[in-house]
Each structure stands twice: as structure tokens, then as C-alpha cells.
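# for reference, the sequence and a predicted model appear below.
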Amino acid sequence: MHQNSSVMKTSAKIVVSISLLLFLSLPFPAFSARPKCNSQDKKVLLQIKAALNNPYHLASWNPEEDCCTWYAMECDRNNGRVKALTIFSGNISGQIPPAVGDLPYLETLVFRKLTNLHGQIPSAITKLTRLRDLTLSWTNLSGPVPSFLSQLKSLTYLDLSFNDLTGSIPPSLSQLPNLEEIHLDRNKLTGSIPESFGHWAGKTPNIFLSHNQLTGPVPASLGSLNFPSTIDLSRNKLVGDVSFLFGRSKTVLFIDLSRNLFEFDLSKVQFPVNLTNLDLNHNRIFGSLPQGLTRLNLQFLNVSYNRLCGKIPRGGDLQRFDQYSYFHNRCLCGAPLSPCK
């Protein structure tokens, strides 16, 4: 009887072992290998590397290895297609290779902090119909902001900041239906802000246009927009009344209009209730500081170098800022400045 029991136990163990082996041999997503990099995408990446003079920064781009393991790029886990190319902070010379347009599944394209990258933005980028993030910043790219960028209908984020781009802002950029943020700041752009920037095809994006040479008045159509968080027009040569950018019902958090030639009566402005950062320094703004400023939870305020007058209202955060937030006005007084006479 004891012998039969031992045989039964041994048989049971064998059955369990065989069952486990059979289970492990079945196809199961958790154990399946990721697809390798698409061979055509790999070929294009090697063309890009060659066009950039085979930089050390891309030394991991070894044709003998799966390109999904290479540095500065990412593959889709499901199909092995290249979905992100992010080249930044490397010693790379040359121009953006037109071959980047031959990566049809690309969603993110970044060339950033590459000071020896020069030339113009290639039109081949328009072939990237899935592109959501285009960042070409901190380089020596020159030429115009191309109007053909309006063809990238999937784009949600456009950053062309810190370059040497010249010419005017193409009105067609407002046709991008999914754009959430646009950075054209720190270039050498001239002309006016397009009227079309008051009429976006989709939602209103955050707009960064600072540190250019833009001139003329800001289109009144921007007054109907509700910026999600930010509008930055600072350090240009813009003129006129931009009080229409404010309003109690607006959701904007950051407004920077500093170092322009804006001229309007600040005492008549109603501020967005959630406004946290307001920079108006170095303009021609007149009037007094409205009491409404005391109701804001301000983290930053600068109204210096204007033509403001009257007593700084007491309350809120206004006395928390030092004199440099207020000085060089016509006749502002009261804490933190000198007492009013």
C-alpha cells in the first residue's frame, strides 16, 4: 500500500511538471519578445547619422545591432517603428538631414542645444503626418519660420526658440488644429503679430514670442482668446493698448508684456482671478495701480519703468515685493516705496 502511494505521488509530480512545461510553451504576451526595429527605419537612421558626419554622439548607432536599442531614439513597442528621435546637447555639425521625413511613424522630433547645427528647416518634415512634438531649439538654424509647418496637423507642441530665424511670423500657423503651445521666442523675427493669431483652428495655445524685433500693435482679435496659462510678448517693439488681453473671466496665469512700447491706463484693467505672474516693466503704461491687484495670489510682479502714479494699494501680496518691482515710475508712492506726501 505504501509503495502504491509513492508511485501515485511521483506520477502526480510528473503530471504537474508536464503541465507547467506545456503552459510555459504557450504563446503569452508577457513572455513574447518585442519586435525589432523596422529595417527601412534603420536604413534611414544610418542615412541621418552619415549626413551629420557620423558624430560620436551617435556612436551607439551600430548597424550590427537592433536600432531600438540605440541612443537618442525610441521605438513603438508594438510594431518596432521609430516614434521618437531626440538628439540634444551633442557636438554635432551640419544641417537637419531631409531624411528625417522618411520616418513615417515619428511622433517626436527634437534637435536641441546643438550650436553647430545650421541651415534652414527642411520641407521634408511635412511628410511626418503623425508628428506631435517638433522641437528645434538652441541651434544656429536660420532662414524663415516656414509656412509649410501648418501642414503638420497632428502637432501639439512647436518649439523653434533660441535660433537665428528671421522674417515674419507666417499667419498659416494658426491653422494647426491641435496646437497647445508655440515657442517662437529668442529669434530675430520682424513684422507684426499675425491677425490670424486671434483665430486659431483649434483650442487657444500658450504663446511665447519674446526676444524678437516684432513691431506694430497687437491684433485686437487676441482679446477674445483665453490663454490656458501663458502669453509672453516681452522684449519686442510692440505698441499701443493691450488692456484687452486682461479680463476677470480669463484663465491665464502668466502675462509678460515687459520691454515694449505699450501705452494704456492700468487703473481701468480688471485682472484674471488666477493670475500669478505679471510683468509690465519698461513700457509707457500710465494711471494708478488698481485695488484689484490686492485680491490676486501673485508670485511675481514688476511694473517698474512706466508712468504710473498714486499710492500703491495696501493688502494682498503688494507689500511683499521689494522697491525694484515699482521704481522708476512718475509718482508711485507708499510701501515698499517712500511714503506718499
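Received it, and whenever you're ready, just let me know what you need. Being a predicted model, the structure only gives us computed values, none of them experimental.
# going forward, measure contacts between C-alpha atoms and count neighbours the same way
Noted.
# so what's residue 226 up against?
Contacts for residue 226 (C-alpha atoms under 8 Å, 6 or more residues apart in numbering) come out as 204, 250-252.
# so it, which of the three states?
coil (DSSP: H, G, I helix; E, B strand; the rest coil).
# neighbours of residue 203, how many?
Around residue 203 there are 16 other residues, counting by other C-alpha atoms under 10 Å.
# can you pull the contacts of it?
By C-alpha under 8 Å, 6+ apart, the contact set of residue 203 is 177-180.
# repeat that for residue 110.
The contact partners of residue 110, taken as C-alpha under 8 Å, 6+ apart, are 85-88, 133-136.
# now stretch 154-164, how far from the centre of its chain.
7 Å (C-alpha atoms, centre = their mean, to the nearest Å).
# distance across it, terminal residue to terminal residue?
The straight-line separation of the ends of stretch 154-164 (C-alpha to C-alpha, to the nearest Å) is 26 Å.
# which residues does it contact?
Stretch 154-164 is contacted from outside by 129-143, 176-188, using C-alpha under 8 Å, 6+ apart.
# thinking again about what came up before, counting neighbours, which of the contacts of residue 110 end up buried?
Among those, the ones that count as buried by 16 or more other C-alpha atoms under 10 Å are 85, 87-88, 133-136.
# now, those that are in strands?
Counting by DSSP state E, the buried ones among the contacts of residue 110 place 85, 87-88, 133-136 in strands.
# those: which two are farthest apart?
88 and 133 (14.5 Å; C-alpha to C-alpha).
# next up, a second structure to put side by side with the first:
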Amino acid sequence: RSITKLKHLVYLRFRITELSGPIPEYISELQNVTFLDLSFNRFNGSIPGSISQMPNLKAIQLNHNKLTGSIPESFGSFVGKVPDLYLGNNHLSGEIPKSLSKSDFNIVSLLGNNFSGDASMFFGHNKTSVRLDLSRNSFHFDLSKVKLAKSLVSLDLSHNLVFGELPLGLTELRLDHFNISFNRLCGSIPQGGLVQSF
């Protein structure tokens, strides 16, 4: 754990290195790190819940590894600003902890995992989400009951088990990317507003 002696470290990037094994809990001792990028490696095991105790984090990039388990409950209570969350293309599974409804993520990328159940906690009028990619999982929730944040510019729910109708709030968004392919939706496309310019 000699890496924890780097007390002034701000940017930790071990990207595309073939590193493997579990991500150690003691990584949270790097209290000044703002960007944690361990993407495109062979890390396995669960995501350390202690990461939520890193007060200066702006982004967590653990995508493209072999991580298992679910998202830690503690990711619903970061000690600092809620960071952007990139967990795509792992072997993560289970349901999203309800505690995450308390966190307002700007960017969430969970694509290509084995998540299931409800993901509606990432939505809401009170959220400031900009980009959400929940594609290629087994999320199952009623899209018609979701309130879309007006800040959203990119939303990908493709390849899930999402059902219901498209929410009327869709007409108020300025989306540059919107993919709901391969789901179980019904009804018609809402008319008016910015949908006309898609």
C-alpha cells in the first residue's frame, strides 16, 4: 500500500495496463485525488465502498474491467461532490441501491453489465443529470412514470426490459442522443416541443 504515501496525488490514471486483482479499500486514503481512472484493465472483485470517502473526486472511471457484485450502498452518500460515474462493461449485477436516489449524478454510465430491477432513481425533475447510459442490462421499470431532468442531453436505455409509454416531458428536452431500442414500450411518440426537431 505504498501508493498511499503519495499524499499530493491529484490524478490517478492506470488505464490500459493489464493490472489485475481487486481494487484495494485503502485507495480511499488518497484524499486529494480528483480523477480516479482504472479503466481498461483486468481488475476483479467488488467495487470498494470506501471510494465514497474521497472528498475531492470528480470522476470514477472503472469501466472495462472484470468487476463483480453491485454498486456500493455508500455511493448514495459521497463525502464530497457527487462524481461522474463510469462503470460500464464489467460483470456487475443486482439491483441499484435505493440510497443512490439521494445522489445527483451529472454523468452515469452503466452499460454492458448485468444490472436488473429499478433504475428510476437516476431520474427526477430535481436532478441535474446530463448523460445517462443504462444500456445493455436488464433494468425493468415503467418509463411513463419517470420525470426527466431538463438538463439531459443524452439518454440511452437500449437493450433492457423497460416498459410503459414515453413520458410527456420528453418534448421539453434538448437531447442530442436518445436510444430506447430493444425494450417493451408501448403507445405513441409525444407530439410537439423539441421532439419535432429530432
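Sure thing, it's come through. Remember, it's a predicted structure, so these values are computed and weren't measured experimentally.
# give me the TM-score for this pair.
After superposition, the two chains reach a TM-score (TM-score structural alignment, normalised by the length of the second structure) of 0.97; 198 aligned residues with a C-alpha RMSD of 1.1 Å.
# returning to what we had before: in JSON lines, list the contacts of residue 226 of the first structure along with neighbour count.
As requested, the contacts of residue 226 of the first structure are arranged in JSON lines below (neighbours: other C-alpha atoms under 10 Å):
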{"residue": "204", "neighbour count": "21"}
{"residue": "250", "neighbour count": "21"}
{"residue": "251", "neighbour count": "19"}
{"residue": "252", "neighbour count": "25"}
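# in the second structure, which of these remain in contact?
Contacts conserved in the second structure for the contacts of residue 226 of the first structure, using both residues aligned by TM-score structural alignment, their matches' C-alpha atoms under 8 Å: 204, 250-252.
# one step back: redo the contacts of residue 226 of the first structure as JSON lines? Include distance to residue 116 of the first structure and secondary structure.
Below are the contacts of residue 226 of the first structure laid out as JSON lines (distance: C-alpha to C-alpha, whole Å; DSSP: H, G, I helix; E, B strand; the rest coil):
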{"residue": "204", "distance to residue 116 of the first structure": "34", "secondary structure": "coil"}
{"residue": "250", "distance to residue 116 of the first structure": "42", "secondary structure": "coil"}
{"residue": "251", "distance to residue 116 of the first structure": "40", "secondary structure": "coil"}
{"residue": "252", "distance to residue 116 of the first structure": "37", "secondary structure": "coil"}
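# one step back: weed out the non-buried ones from the contacts of stretch 154-164 of the first structure.
129-143, 176-188.
# show me what residue 124 of the second structure aligns to in the first structure.
For residue 124 of the second structure, the aligned residue in the first structure is residue 247 (criterion: TM-score structural alignment).
# meant to ask about residue 184 of the second structure
Superposed on the first structure with TM-score structural alignment, residue 184 of the second structure falls opposite residue 307.
# ok, residue 8 of the second structure next?
Under TM-score structural alignment, residue 8 of the second structure pairs with residue 130 in the first structure.
# if I look at that match, how far off is residue 184 of the first structure?
22 Å.
# what's the answer for residue 239 of the first structure, then?
From residue 239 of the first structure to residue 184 of the first structure the distance is 19 Å (C-alpha to C-alpha).
# give me the three-state assignment for the residue positioned nearest the centre of the second structure.
Geometric centre of the second structure, nearest residue: residue 108, 2.7 Å, by C-alpha atoms, centre = their mean. Under three-state DSSP, residue 108 of the second structure falls in the strand class.
# what residues are up against whichever residue in the first structure pairs up with it?
In the first structure, the residue matched to residue 108 of the second structure (TM-score structural alignment) is residue 231. Taking C-alpha under 8 Å, 6+ apart as the criterion, residue 231 of the first structure is in contact with 206-208, 252, 254-256.
# now for the residues you listed, which pair is the farthest apart?
Spanning the widest gap among those are 208 and 252, at 13.2 Å by C-alpha to C-alpha.
# overlap in contacts, those two.
Common contacts of residue 208 of the first structure and residue 252, defined by C-alpha under 8 Å, 6+ apart, comprise 230-231.
# sorry, back to before: and the residue nearest to the centre of the second structure, how close does it get to residue 100 of the second structure?
11 Å.
# also residue 80 of the second structure?
Per C-alpha to C-alpha, residue 80 of the second structure is found 14 Å from residue 100 of the second structure.
# okay, the two: which has more neighbours?
residue 100 (20 against 13).
# wait, is the more buried one part of a helix?
Yes - under three-state DSSP, residue 100 of the second structure falls within a helix.
# all strands of the stretch 51-200 of the first structure, in order?
Counting by DSSP state E, counting those that start in this stretch, the stretch 51-200 of the first structure has these strands, from start to end: 73-75, 82-88, 93-95, 108-119, 133-144, 157-159, 164-167, 181-183, 188-189.
# now those in TSV, with distance to residue 270 of the first structure?
Output for those, formatted as TSV (distance: least, C-alpha to C-alpha, whole Å):
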stretch	distance to residue 270 of the first structure
strand 73-75	47
strand 82-88	42
strand 93-95	48
strand 108-119	39
strand 133-144	35
strand 157-159	30
strand 164-167	35
strand 181-183	25
strand 188-189	31
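# among those, which comes closest to residue 272 of the first structure?
Here strand 181-183 is closest among the strands of the stretch 51-200 of the first structure (C-alpha to C-alpha), at 20.0 Å.
# compared with the second structure, how much does that closest one deviate?
Its matched residues in the second structure lie on average 0.5 Å from strand 181-183 of the first structure after superposition (mean C-alpha distance after the TM-score superposition for the first structure).
# so where in the second structure does that strand end up aligned?
In the comparison with the second structure, strand 181-183 of the first structure aligns to the range 59-61 (TM-score structural alignment).
# ok, the counterpart of residue 145 of the first structure in the second structure to residue 66 of the second structure distance?
Counting by TM-score structural alignment, residue 145 of the first structure corresponds to residue 23 in the second structure. Counting by C-alpha to C-alpha, the gap from residue 23 of the second structure to residue 66 of the second structure is 11 Å.
# check residue 188 of the second structure too.
Residue 188 of the second structure is 39 Å from residue 66 of the second structure, by C-alpha to C-alpha.
# repeat that for residue 161 of the second structure.
Residue 161 of the second structure is 24 Å from residue 66 of the second structure, by C-alpha to C-alpha.
# again, but for residue 159 of the second structure
Here the distance between residue 159 of the second structure and residue 66 of the second structure works out to 21 Å (C-alpha to C-alpha).
# ok, how many other residues are close to residue 274 of the first structure?
Here the number of neighbours of residue 274 of the first structure (other C-alpha under 10 Å) works out to 18.
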